[in-house]
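> Provided below are the primary sequence and the corresponding predicted coordinates.
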Amino acid sequence: MSNPTHQPRNKWMIAVSLTLCALLAVVGEMGQFHFIYGISFSLTSLFVLLSVRLFGIGGGLLTAFAAFLASAAAADHLMFQAIGLLEAFVVGLMMLRYRGRLFMTDLCFWLFVGMPLTYFFYNQHYSNTGVDIKLIACLIAINGLFNALFAEILHQYLPLSRWSGLSSIKRLPRSMSQLLLHLSLGIVLVSFLLNMLVNSINSFKEVTYYVEDIAQQATNTITKEWGASNVPYTIPMDDVSTRTLQFLIDRYTTDTYAFSLIDDQHRVVASNHHGLIGTHLDAFGEKNYRPISEYLYFSSNYNSFSQLKLHTWNDEQFLYQSKLGNGTGHIIITFPLEYYQNYLFSKYFIHIFYLIGFALVAAFVSLLINRSFTRSLQRLAVATTNLPLKLKHNNSLELPKSNTVEIHSLIMNIKHMSSSLLYLFRETQSNNERLEMQAQLLQESEERLHQLAYYDMLTGLPNRHQFTRHFQELIVMNTGTAQHLKIGVLFADINRFKQINDTLGHAFGDKLLQLVAQRFQSIACKSCDVFRFGGDEFVFLVRYREEELSSYAEPILKCFIEPFLIDGMPLFLTVSIGISSHPQDGEDMDTIVRNADIAMYNAKEEGDGCYRFFKPNLLPLIEEKMRLENGLYKALQENQFSLYYQPKINAATGELCGIEALIRWKHPDLGLVPPDKFIPLAEESGFILEIDRWVFREACRQNKVWQDAGLKQISVSVNISARHFYQGNLKEMILSELKATGLDPHYVSLEITEGVFMRNIDQVIDTILYLRNLGIQISIDDFGTGYSSLNQLQRLPISDVKLDRSFIQGITSDDKKSSIVRAIIELVHSMNMKVVAEGVETLDESRFCKELKCDELQGYLFSRPLPADELEVMLAQADPER
């Protein structure tokens, strides 16, 4: 709580301080320092500018006006004080506008305003008096700059603001460069003023000595020529003597002074100024001469030399008086002061030039000292700023170098201190690191738990927990209003997401999920909320009355029409949706969600990119899928799998040239399960790696058995999942099984899909090259249905390209399809690879493929997949030697 007496006390201190400045300005005006004849030095503007700096333009004008009134009371220096008022006003405005330094602001005033006005005013009053107006203007400007400099020094280095009650804030530190500049300029100005004060006295003495010397020489010369150097002489009484004396005076004197001989009646007998002859000259009557030496006097009516004015230069003079030896007369010599005016002013012009030169030298020296002395300190200050923070981040500490002993010692001490500080910091950090880590982990865990409790971290969508809360709230709201409000659940799953995640990586899959979530959010509305359950599963919770749930499913499907662009790759996807509603398909949330999930799997089985409503007859299908998924491991352990072999026919010769191993599963309860049912389940669970190993081993073993039996030696093709290239040790598996079965690698062919090349293609190519070097053939299966383009073929070290059966079916009646197949075959042949057409079922398709120069044919036209014993018969028949 503030002190109620604080503000009045400050106002009282400000008023007293302003009054004191005004009084000091008045004292400075009344007690001026006088230098050369008629020129003075005043400290008035020092206190005026100090008032401007402390109290602003208003306080400065009040102080200047008080000094002006004091000058007006003395009827002196009114013009100079008017310029002082203008100085306070202009400097106050500039300080208020630009907030610059006081000395530089006042320097601008005197250069562009003060000196021109001073020259103009003094030229109006003293233009015909012989006074050097330029000297007067320069001295007045120097007076003002001296006061400005010392006003800035007083304000900078004394706590005047605190003393005057203007501020209670502690003053900020001062810069070394400003201190050096103030010190150098202050020494130069003070030395100049002291020199002017001493030279003011010495210059006047120098002139008096000069005048007295000239007078004595003229007197001695004339009296010697008159012949009275050794004997007393008298006033000439006859005309001849008078003319002779006048001739000598005219010969040995000049017009710059008046040499007169007067008698005891004060009558001029002879003079080099002929107009004075015969006149009466009273040396002490007309003017009050102030004695300077035994013979020399000065014609001033003032008590001291310092009080003479500029306009009296033409009136004042020196007087030299020497009595004749017999006391009958006097020799009077008068020297007008105006003849020495230019000499005195020129000396002070030289002093001003010296001042400017020394001021520039002092500023330059201060700059050099600042660069050589303070620059090291400034660099040291910059280098040590936030020293603990720099040491904490292990930033390099670049300390400056200096040849100054003290600064060098300071730098070494700081370097030692930084090393000690770094050691202490590391010690402290090692002690606190564990606590900070635990605290950070605890905080992150709390934040993460809070976020995970209600929202999905990847997509930002509400999660399963939030869905549960919201669903329960809707059920409570639905109580008593079931006839008006219904609850629908739409379970959406991205098709082939597992394949994308495995081939392109989890980071790619995460980006895809984020883009999907953004599209789902764009179609959500007030009555439709979207949630993410996990993986690629999204659930829409709908509140509806009479409208169909299909109106909510259609926008979900349509938002997948546009491809997803990830890292420059367009990706076309579809989504399958299962729909269930409350209370029609269940009374509780778990049942509703389960039934929507069952409907979604039914949508997947019927085709990508569609939605299906839950029906009770779907439950057996889901149960069958679960039995298949759970029975895969048992099937491998109990040898429920078997291999069938489908022949490949040479298109040119019609001979058997190869076989493809195809897996079959004979379930003990469900019977023969086709691969398109259990292979996707194996891909999703990752169990496909073990299945592929078994298939490869069994195919190699069986082929080796046939070869050992003397049957035709042909290559066996085995399908390999893309997972082997990213998750399994494919090279080790191939080498291990080849070694175990003893089959030559040249009789093995691996069929891979184009999806293998979607992720880290360089690593895949390296693996394929390794296998090719072993002698294993590599074939692309289902070419044209995957993700690669035709121009990728030039990078793939493969031997065969198998055209998908979708290209073969109807090729004889579809011109576009036939053109595409023809282009593919020509391109593949141009790269020295074979083309295998699969799915050939009719003679027309076979004949057309032969015309297109396909290398090998495969399909039901030639043979369905056969068990090993039946294929053995075909091999025996195909061998011409048997």
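Yes, it's here.
> alpha carbons only for contacts and neighbour counts from here, please
Noted.
> all helices for the stretch 401-550 of the chain, in order.
Secondary structure of the stretch 401-550 of the chain, counting by DSSP state H, counting those that start in this stretch: helices at 405-454, 464-478, 497-504, 506-523, 550-558.
> could you do the stretch 651-800 of the chain as well?
675-685, 688-708, 730-741, 761-774.
> ok, structure two:
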Amino acid sequence: MNIKQFLPHSLGHYVNFSLLFIITFILKLYNLPFMLGVTISLASVGLFLILRLYGVQKAIISAVIIHFLFVLFFQTSVFDIVFILEIICVSVLATFMKRGNLVFWDLLFWVFVGGPLSVLIYHLMYVQHIENVFYFQSMINVTNGLLNALLADILLAYIPFHKWMTSRRDQRRGEMYIHQILFHFSITMIIVPFLLIVGITNLHSHQLEKGQARQIAVNTVNSFELELLNWRQDDLRRLQLHGAVQRGYIEDIIQKYAGDEWYNVVVLDNDSDVIIASGLSSGDIHSAKEYEEMYEKREISPYFYRYIPYESENELMRWGEGYYLYWRDLNVSNLSAVVVFPLSYFQQRMFDTYIDQFQTFIVFVVLAMGIAYLLNRLLIRRLNNLAATTTGLPRKLQQKSVIHWPNTRVYELHSLVRNFKHMSTKLVSMFNEKEDMNEQLKEQASQLRESEKSLHQYAYYDMLTGLPNRLHFQQYLQELIKTYGEDRFAVIFVDLNQFKQINDTLGHVAGDELLKKVAQRLEETVSDNVKVFRLGGDEFTVVVHPVSDEDLRQLAKKLEDLFIDPIDVMDMTLYVSASMGVSMY
């Protein structure tokens, strides 16, 4: 079995594909963190590149294999199939839709399939711990998917992947199209700055909120500590023993400074047991050691920490189950105060802001695509019309076809059309001059052929009788000897008797007429092996090739019989005889 039946492409083809597959797997494995559990995945970029460079089949198989590996080794939910459906739907759209690009096809997928399906899957698989979390996650997926499609489309347009494709069958042409450049420019200049502003604004807002939360915690704990400093030692000892009256006082203090705020205040004794916790049950509060065992801890500033569970259903929900904690020992009776800020509060604020901004994002997407469409209609269609008009322009002008030039108000395009019109006018003038020159050349060529024919006639034929002349006779003999040197041939010399007397008595005109009549009779003997020549004056030769003795006798008898009948010349009857001699070779 031929190995090419199993591996029809070159080794470089499979190496490049494998590298792209590995990069896609790594991009799927390591998402880019943004804030509060929001992550950006670039895995679809790799799959889109595989789709456009290596075909639909390899792209879909790659998506299925990567998803299977993540389900098997990284506990990804088997129902998280949007990753695969995106590639399948875009592949189908790319196959059956002649117009469009990755961004347009991916937008259709997310509007009609990906977005609604994401909301449904999140509702079925996960518990909603924050309002609108499923819609927010779906919007993030839509935004992420469209950015991946845009990035892949830009990479395919401007990076010469075709130079790295080692198989001729796989090589793609490396042209760039103006409509692509305008589309990418419009989308990038509108959407990317908008997303950067939204991202930076949200990040900055969260940093401010985080700083405000810490300041609130500091103020709350300081105020709480000042209140406790005014207590009697006896009350503080009873508080350490979790006295009901003292706990009631603590609740009043917490209510005074925290009230119905979105954060909670916890007071711990020297054994880290909960004395009082506002808005939290005792089971929700853990010791510092327990927090470190259950949560990933990060110190943000002195006494201010971020705790995130090690495991959860997904990254966004893992952060939603975490806290900002301000944990400080009080200078009163070995007590500790903890101010708890649930991260879900910050997430909720981010969700509400982003959901409002997402509507603006959709408006900007539509606006960018509208601008790209208008630019395409204004420039690209005119350029395409001009390209179609000028394609085969010389042939159209030669055929005198009517040229329909596009009309445009764009100055540069109008100048280009004007230049083409001027050039076509020059071409028409050149074609007309060419036709005139061709006619002249044809006439001159005809005259040259006639001249050549006349010169050949003058050089090799007798002008009086039309028979081949002496030069022709000599060349013919040389050719016979050179080509048929071993064959026999005969040369018969024919000389008219008393021709000089006829010429002197009857005149040269009568002599010329006689020579013509004799030549006509000699031509009656011409055949494939018999040629007649006039050497000059009254001398003629007959060349016979090939020749046998019998043929030669018959020809000699025939030549002799030619002079039996008289010849009429200028109303006179002349009896002419000839002397003949034969030379054999």
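Perfect, thanks for sending it. These numbers come from a predicted model, not from an experiment.
> follow-up on the earlier one: which one of the helices of the stretch 401-550 of the first structure lies nearest to residue 873 of the first structure?
Residue 873 of the first structure lies closest to helix 497-504 among the helices of the stretch 401-550 of the first structure, at 38.4 Å (C-alpha to C-alpha).
> where is the longest helix in the second structure?
helix 178-229 (DSSP state H).
> and that helix, what does it pack onto?
Counting contacts by 3 or more C-alpha pairs under 8 Å, 6 or more residues apart in numbering; DSSP states H and E, helix 178-229 of the second structure is packed against helix 133-158, helix 244-257, strand 323-329, strand 336-342, helix 343-375.
> among these, which is the most enclosed?
Mean neighbour count (mean count of other C-alpha atoms under 10 Å) peaks for strand 336-342 among those, with a mean of 23.
> what's the average distance of it to the first structure?
Relative to the matching residues in the first structure, strand 336-342 of the second structure has an average distance of 1.9 Å after the fit, by mean C-alpha distance after the TM-score superposition for the first structure.
> and that strand, which stretch of the first structure?
Mapping strand 336-342 of the second structure onto the first structure (TM-score structural alignment) gives residues 330-336.
> list the contacts of that stretch.
By C-alpha atoms under 8 Å, 6 or more residues apart in numbering, the residues outside stretch 330-336 of the first structure that reach it are 211, 215, 219, 256-264, 283, 314-324.
> type out the PyMOL command that picks the buried ones from these.
Here is the PyMOL selection string for the buried members of those, based on 16 or more other C-alpha atoms under 10 Å:
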select buried, resi 211+215+219+257+258+259+260+261+262+263+283+316+317+318+319+320+321+322+323+324
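> and residue 375 of the first structure, how far from residue 101 of the first structure?
22 Å (C-alpha to C-alpha, to the nearest Å).
> one more: residue 312 of the first structure?
Taking C-alpha to C-alpha, one finds residue 312 of the first structure at 40 Å from residue 101 of the first structure.
> who's more crowded, residue 375 and residue 101 of the first structure?
residue 375 (17 against 14; other C-alpha atoms under 10 Å).
> ok, residue 103 of the second structure - contacts?
146, 149, 150, 153.
> in JSON lines: these, plus distance to residue 334 of the second structure.
JSON lines is the format used below for those (distance: C-alpha to C-alpha, whole Å):
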{"residue": "146", "distance to residue 334 of the second structure": "56"}
{"residue": "149", "distance to residue 334 of the second structure": "58"}
{"residue": "150", "distance to residue 334 of the second structure": "59"}
{"residue": "153", "distance to residue 334 of the second structure": "63"}
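> of all these, which comes closest to residue 22 of the second structure?
residue 149 (18.9 Å).
> tell me the secondary structure at residue 578 of the first structure.
For residue 578 of the first structure, the secondary structure call by DSSP: H, G, I helix; E, B strand; the rest coil comes out as strand.
> chain neighbours aside, what residue packs nearest to it?
Counting by C-alpha to C-alpha, 6 or more residues apart in numbering, residue 600 is the residue found nearest to residue 578 of the first structure once chain neighbours are left out, at 3.6 Å.
> the one you found sits in which helix or strand?
Using DSSP states H and E, residue 600 of the first structure falls within helix 589-606.
> what range in the second structure does that helix sit on?
With TM-score structural alignment applied, helix 589-606 of the first structure matches no range in the second structure.
> quick check: next helix or strand after that helix?
strand 611-613.
> which other residues reach that next one?
By C-alpha under 8 Å, 6+ apart, the list of residues contacting strand 611-613 of the first structure reads 553, 576, 577, 578, 579, 580, 596, 599, 600, 602, 603.
> now which residue in the second structure aligns to residue 829 of the first structure?
Using TM-score structural alignment, residue 829 of the first structure sits opposite a gap in the second structure.
> quick one, longest strand in the first structure?
strand 656-667 (DSSP state E).
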